[in-house]
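> Sequence first, then the predicted structure, then my questions.
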Amino acid sequence: MKKVIFIGLIFSSLLAIGQTEEDDYDTEITWGVNKNTNSGLVGGVIFKLARRKKENTFVTYGVELMNVKHPKEWHYPSATTGTRFVWGKANYLYAIRGQYGRERVLFKKAPQQGVQISAVAAAGPTIGVVAPYYILYNGNYVQFDPERHQSFNSIQGSGKLFQGLGESSIVPGANAKAGLAFEFGAFKNNVAGVEVGASLEAYPKKIIIVPTQENRAVFTALYFSIYWGTRR
């Protein structure tokens, strides 16, 4: 009986040491890419710094850069050049989001294996950058205007990359999100995983992206992010 108790104590000590080593970090830095229901193939990029507050709780500071699309954006090839453009689009909406939040570890993974599941929530200010969307119309680069550019066949393509960014207007807003993070990292100092959840973003006025369609001041979305990083 004494031997069983002794072996049990040793085993418990080893588990405790292993868990301490696995949790022996206070800071986590991650970055990645985002896909959401208001985006194209790639919604944007994300960055997050997390600092331990309690044993299973982290304070997080994040920045996200997103290209927010209208659900009625459709790409068409030009009849004359074959270059693709978005019919009816007048503006881009780029959202620069600052986020402050919490991350709570719900299920810890075993050392060097398994999946760690955490609940995440964050909110903060948004800088909405509204940039004109240019098209090539009768040989000239112009911002799309539904009153003037009614001839579909006269559009020869879209504008150049970042064209019109210098003419952007700024609209302040706010954002919030909540979700679950699944970490699959096999090494103590490396992080890799996915995050899924829902987000909300609001502006004081409607953002005109496609003038001929209904536009919104509040954007809701489901999102999926893939991230990597380090911890120390």
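Perfect, thanks for sending it.
> rest of the way, CA atoms for contacts and neighbours
Fine.
> now F144: how far from I155?
Computed as C-alpha to C-alpha, to the nearest Å, the F144 to I155 distance reads 10 Å.
> brain fart, V68
Using C-alpha to C-alpha, one obtains 23 Å as the distance from V68 to I155.
> higher neighbour count, these two?
Neighbours of V68 and I155, each counted by other C-alpha atoms under 10 Å, are more numerous for I155; the result is 26 against 20.
> Put this next to the first one:
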Amino acid sequence: MRPFLYSAFLLTAALLASTTAAQAQEAQDTPGYQKEFTYGINLNTNAGLIGGVAVRSTRRITDDWARFWILEGVEVKTRKEQRVQNNIGGVYVRGKTNYLFALRPTVGVQRTIFRKAAESGVEVDGMLGAGPSIALLLPYYIYFDYTPKPDPQTNPNPREDIRPEQYDPVKHADVSRIYDRAPIFSGIGDVKPNIGAHLRGALNFEYGRYRDAVAGVEAGMLVEAYTKRLVTLEVPPTPTDKLNNNVFTSVYVTLYIGSRK
């Protein structure tokens, strides 16, 4: 996933830069809108196929400058996670004790680099923004099989006892008894928040043939840091500080659609 996003970012930048350079001479008209609202899906190097969702509002200040805010919600995974499948088809992540979700409200400025023609083409904008990061540690639950072994004398047919519990690599050391991963929101009542901050820089490639509709790609890099280490993995005897971080970097791509006026 990570090499794919890096390659997509570089290829998109190269192709669209060459296209917009040819359009720059004829795209001299001023923007025909003052506000823009978009929403889309996020792909990044710290997540799976789809990392999360994002909404963005942009307001023009001048012909070339705008200010924006973004609200983004994504799942953050470490590259040390290892998915394991047991002999009955159940799948879980070895040593994972918590999911990590991040809410990122961002405010920033946007500078138009190449302006598209009124009804067609591609506009390229540079974006720089920052804001707080709110990390939510949600307990990672598994189904653990406590069913006792059959005893021909006292209990030949033991009653099945499979319980959902937060994964504890010490308590659940007998991995042969891990039945499956429990639903993602099983531990919703025990969410632990953490506060941090982030900085992002991106290129925004905007497509569209009409003044009231917009679609495009935002491709960039993000770094965020938290006040303490966010523990999502525990794999004894490896120290937790070798498996978990409080600083995260990622390359991301957001595919979006929206409207403006």
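Looks like it came in fine. Note that the structure is predicted; figures quoted are calculated from it, not measured.
> Just give the TM-score of the two.
Put the two chains on top of each other and the TM-score (TM-score structural alignment, normalised by the length of the first structure) is 0.88; 214 aligned residues with a C-alpha RMSD of 1.5 Å.
> thinking again about what came up before, what do F144 and I155 of the first structure both touch?
Common contacts of F144 of the first structure and I155 (C-alpha atoms under 8 Å, 6 or more residues apart in numbering): I135.
> What range does stretch 209-223 of the second structure cover in the first structure?
Under the alignment (TM-score structural alignment), stretch 209-223 of the second structure falls on residues 186-200 in the first structure.
> Run through who's touching the helix or strand encompassing F6 of the first structure.
Per DSSP states H and E, F6 of the first structure falls inside helix 2-22. Here helix 2-22 of the first structure makes contact (C-alpha under 8 Å, 6+ apart) with 110-111, 188.
> same thing but at 7 Å, please
The set of residues external to helix 2-22 of the first structure that reach it, using C-alpha atoms under 7 Å, 6 or more residues apart in numbering, is 111, 188.
> Tell me the buried residues in it?
Judged by neighbour count using 16 or more other C-alpha atoms under 10 Å, the buried positions of helix 2-22 of the first structure are E22.
> so Y92 of the first structure sits right up against Y133, yeah?
Yes: here Y92 of the first structure reaches Y133: they are 6.0 Å apart, a contact under C-alpha atoms under 7 Å.
> what about these two, which has more around it?
Y133 (27 against 24).
> Could you check which residue of the second structure pairs with that one?
Looks like Y133 of the first structure aligns to Y140 there (TM-score structural alignment).
> Excluding chain neighbours, what is closest to that match?
Ranked by C-alpha to C-alpha, 6 or more residues apart in numbering and with sequence neighbours excluded, the top spatial neighbour of Y140 of the second structure is N98, at 4.5 Å.
> Quick check: the aligned residue for that neighbour in the first structure?
Looks like N98 of the second structure aligns to N91 there (TM-score structural alignment).
> quick revisit: contacting residues for the match of Y133 of the first structure?
96-99, 166-167.
> Among those, which ones are in strands?
Using DSSP state E to define strands, the subset of the contacts of Y140 of the second structure located there is 98-99, 166.
> Including distance to R59 of the second structure, could those residues go into CSV?
Converted to CSV, those look like this (distance: C-alpha to C-alpha, whole Å):
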residue, distance to R59 of the second structure
N98, 38
Y99, 35
Q166, 45
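> wait, which of these is closest to L16 of the second structure?
Closest approach between these and L16 of the second structure, by C-alpha to C-alpha: Y99, at 36.4 Å.
> Contacts only, for the nearest residue to the closest one once chain neighbours are set aside.
For Y99 of the second structure, ignoring the flanking residues on the chain, the nearest one in space by C-alpha to C-alpha, 6+ apart is L138 at 5.0 Å. With contact set as C-alpha under 7 Å, 6+ apart, L138 of the second structure has these partners: 98-100, 187-188, 190-192.
> now with 10 Å?
Residues counted as contacts of L138 of the second structure (C-alpha atoms under 10 Å, 6 or more residues apart in numbering) are 97-101, 166, 184-193, 232.
> what's the neighbour count on the counterpart of K108 of the first structure in the second structure?
Under the alignment (TM-score structural alignment), K108 of the first structure pairs with R115 of the second structure. Neighbouring residues of R115 of the second structure were enumerated by other C-alpha under 10 Å; the total is 25.
> ok, R115 of the second structure touching T20?
Yes: between R115 of the second structure and T20 there is a contact at 7.9 Å, judged by C-alpha atoms under 10 Å.
> Overlap of the contact sets of the two?
Taking C-alpha under 10 Å, 6+ apart as the contact definition, R115 of the second structure and T20 share the neighbouring residues 27, 121-124.
> Would you mind putting these into CSV with distance to A215 of the second structure alongside?
Rendered in CSV, the data for those read as follows (distance: C-alpha to C-alpha, whole Å):
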residue, distance to A215 of the second structure
A27, 18
G121, 11
V122, 10
E123, 11
V124, 12
